[in-house]
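**Q** got a structure for you, letters missing:
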């Protein structure tokens, strides 16, 4: 596998979107969070109605020029710490004499994450067909084994990038040229946070000052309008039984029970997308004991994660981290562990690689590097079942400039350990940020209050004995 073409497919928010060299998403987000210019909140970023699986043109078209380098977030939905050095973060340069990747052996695939994953998968196929042909012509001069074993593709995917890859593999014939699929926090069964943002409940106003509640409601309304225009967000809707009612009638799928303020056409699009992949998988696997490519699945289950939606008798919506007691509802803070587990290819949960990192920082997690190096060398990756080092992290979706917000950790592993939290500014080293020690909160967990200026920050929480660290992104709006 070490002579194969390595392709990195980022997740939603992971690619910078520009027009005339200017970052459109950053400009739109700042307007979206401000009450002073609501009309500019979605200018240049919202897609036209009914675009579905087609490419936008004219003023709706944007350039996807490179991977995100710093932290970014769609408040209350998804976040990404950025990919400042993907090759180093993914551990391909091991510093132990292992052969490094040839420049033509590594491909980054930035894409417009607003668009349908079907369209993005078609673009991925076009790019890979060309890149793989070029690498196969070069590889034998670099790796002698490539003469007898033609190089194939190793897909390394973060978050939604794994859904793009699955559509490419099963619906567009990509499995014929692929050696391995490696996914990091991919929501194979969707994420309930997509329901939250699409129904206008992305940011919870609790624990915010009374004067901020109206502002949060306005932000939620604009976020919902923006997200509803993105086919990709609809395709992240949960495919599992995620809807419960207060009458105790049991959990159901989104296509079986209406959810107030969730457009039914978005639900239909989401289920059609998932069903297309599942049906293609069944056809492709007919008569086969295993797929022609290996699947390596990295997932988290240490953190409280929105599990679904409860519809009240008055039509009100709540988004709990548990729906019942019949399963483990933990995840990576964005995607439930059960959703990130590649159950379509792996038989046992022990076949996945579980870790304590948050969704936003999983692609750059230090603890994943040895496993990724082992995968590239075709060696068994060490299992990382959640254990003594992991802890659950809770944090707000949005904070206000200068006002304190609470970071809380919980779980049986926090007893007797020292945990510290710090906010790291984009472009500055972690050592420049002053850590704050978390203290007992009276409920068996630990907590600390932090404050920050307006901007997008990386939150780092680090524990000792044994050492563990996780990262996420918090957006701080102007007060």
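**A** Here it is on my side, so go on. Computed from a predicted structure; not experimentally measured. Numbers count the residues shown, from 1 in each chain.

**Q** From here on, just use CA atoms for contacts and neighbour counts.
**A** Noted.

**Q** Contacts for the host helix or strand of residue 373, please.
**A** Using DSSP states H and E, residue 373 falls within helix 369-376. Outside of helix 369-376, the residues within contact range by Cα atoms under 8 Å, 6 or more residues apart in numbering are 1, 2, 89, 90, 91, 92, 94, 380, 381, 382.

**Q** Mind listing what's buried along that helix?
**A** 369, 371, 372, 373, 374, 375, 376 (16 or more other Cα atoms under 10 Å).

**Q** gap between the second one and residue 381?
**A** Residue 371 sits 5 Å away from residue 381 when distances are taken as Cα to Cα, to the nearest Å.

**Q** Contact partners for residue 420?
**A** With Cα under 8 Å, 6+ apart, residue 420 has these contacts: 435, 436, 437, 438, 461, 462, 463.

**Q** Wait, a helix at it?
**A** No: assessed with DSSP: H, G, I helix; E, B strand; the rest coil, residue 420 is strand; it does not lie in a helix.

**Q** Could you check how many residues crowd around the nearest residue to it once chain neighbours are set aside?
**A** Nearest residue to residue 420, sequence neighbours excluded (Cα to Cα, 6 or more residues apart in numbering): residue 437, at 4.4 Å. Number of residues near residue 437 (other Cα atoms under 10 Å) recorded here: 17.

**Q** contacting residues for residue 437?
**A** 418, 419, 420, 421, 448.

**Q** By neighbour count, which of these wins?
**A** For those, neighbours tallied by other Cα under 10 Å; top is residue 421, 25 neighbours.

**Q** ok, that residue touching residue 460?
**A** Yes: with contact defined as Cα atoms under 8 Å, residue 421 reaches residue 460; the gap is 5.6 Å.

**Q** Next one for the comparison:
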């Protein structure tokens, strides 16, 4: 949901990515008609697109249930543009995230080829070649956050299928929090989070939207994540239908995932993966009567890839591997020899945090020796609700990384900011609650806020929270 969307004809009304935070409140807290234009209609399900079009990358903070808020990409774009020979060398590729990854991958492959041809034919490119030590011709570098990494992989698959030389034209691909193996969060979205009945209204609205979208079904976990007691199973299309999704879209998504995993499938050249760690992240799930129950642990595997089992009981062994709050850490990197950098950050912050942006700049400028070691050791996790009631206190829990302890809140600070302006509007009172460290926060009025937690020696943790109007039903 990181691209703004608008009507393709008529008034070309903006459908997603509006600046006004009051639209978010009305859309998710009662006025379901605001979301209806985003649902895929029968014509679009049949492949006749064009009713909705991308209107650029997200420029303002946004929010959707289960996703912890959506940050704009202005910091990432500035970093990339400042690192290259000329801003004209950068193409910001927005896409209709409602559609399938495969459809958007084909569009990206075409757009990347057009952009490279135009840049190579420009005077700015000729100047840059004269200044470069070896004078070589420009190649592509893809920088992709979240679902964008899946779209990028699909672009290489589409190019290979049509005999294109996209691989040869690409120097490297940088992915930030990309769910290569899917995310349990997608199943929770399609299930409407019925295991947690409050607040019910935003969850139902998101479920009604998501069940029509191929893009959401493409994010379903493709690994063995369903807890069956004595076994771990893959989520089936029938399971998806039972929990509230679309069986046909789930089957299509699984078929595409299998093709991406098959021997001989295209690889991402020079792949560098930035992966969020230390954040509480759903890694597996339990299904009971069509209700999804998130589980914050994954199933361990032996060296042969099979389930590791307890020798005494024969039950699968489990372990909390954490992640970025949305994508489990082992789902965000492809098996193989690509370079992986672990960062103790939330999903959205991977495209905004200063340390992550410094890594991206070093890769773009080919100063990889400046990257330093992986930074995933240590750090704390931030565990917040998606939305709260304005005027009512709630707790922001700080969690130690798996295998570590948080025995003090000395050196930790929590502040509350207006999401659009980043103006500080409050402070969280840190203390001990239920045996752990948490900050007590009261948001002053309905709207979108950014919670920021700073600690000694690590990057700030941030997450967006929507404060609902307590006078309206939730």
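**A** Noted; the coordinates are in hand. No experiment lies behind these values; they were computed from the predicted model shown.

**Q** so what secondary structure elements neighbour the helix or strand hosting residue 476 of the first structure?
**A** Per DSSP H and E: residue 476 of the first structure is located in strand 468-477. Where contact means 3 or more Cα pairs under 8 Å, 6 or more residues apart in numbering; DSSP states H and E, strand 468-477 of the first structure is packed against strand 72-74, strand 78-80, strand 398-400, strand 455-463.

**Q** Now tabulate those strands in a markdown table and tack on mean neighbour count and distance to residue 22 of the first structure.
**A** Shown next, in a markdown table, are these (neighbours: other Cα atoms under 10 Å; distance: least, Cα to Cα, whole Å):
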| stretch | mean neighbour count | distance to residue 22 of the first structure |
| --- | --- | --- |
| strand 72-74 | 25 | 16 |
| strand 78-80 | 27 | 20 |
| strand 398-400 | 24 | 25 |
| strand 455-463 | 21 | 18 |
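
**Q** As CSV, those with distance to residue 177 of the first structure would be great.
**A** Output for those, formatted as CSV (distance: least, Cα to Cα, whole Å):
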stretch, distance to residue 177 of the first structure
strand 72-74, 33
strand 78-80, 29
strand 398-400, 43
strand 455-463, 37
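
**Q** just so I know, which of the ones you listed lies nearest residue 192 of the first structure?
**A** strand 78-80 (11.1 Å; Cα to Cα).

**Q** And the closest one against the second structure, how far off on average?
**A** Averaged over the aligned pairs, strand 78-80 of the first structure sits 3.5 Å from the second structure after superposition, using mean Cα distance after the TM-score superposition for the first structure.

**Q** Quick one: end-to-end length of stretch 67-86 of the second structure, please.
**A** 34 Å.

**Q** Stretch 304-311 of the first structure too?
**A** Using Cα to Cα, first and last residues of stretch 304-311 of the first structure are 20 Å apart.

**Q** likewise stretch 86-100 of the first structure?
**A** 14 Å.

**Q** What of stretch 225-234 of the second structure?
**A** Termini of stretch 225-234 of the second structure sit 6 Å apart (Cα to Cα).

**Q** ok, the residue nearest in space to the middle of the first structure to residue 340 of the first structure distance?
**A** In the first structure, the C-alpha nearest the mean C-alpha coordinate belongs to residue 159, at 3.5 Å (Cα atoms, centre = their mean). Between residue 159 of the first structure and residue 340 of the first structure the computed distance is 9 Å (Cα to Cα).

**Q** where do the contact lists of the two overlap?
**A** 185, 186, 187.

**Q** would you turn the residues you listed into TSV with distance to residue 218 of the first structure?
**A** Shown next, in TSV, are these (distance: Cα to Cα, whole Å):
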residue	distance to residue 218 of the first structure
185	30
186	30
187	28
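
**Q** Closest one to residue 302 of the first structure out of the residues you listed, please.
**A** residue 185 (12.7 Å).

**Q** Alignment lookup: that closest one to the second structure.
**A** By TM-score structural alignment, residue 185 of the first structure lines up with residue 177 in the second structure.
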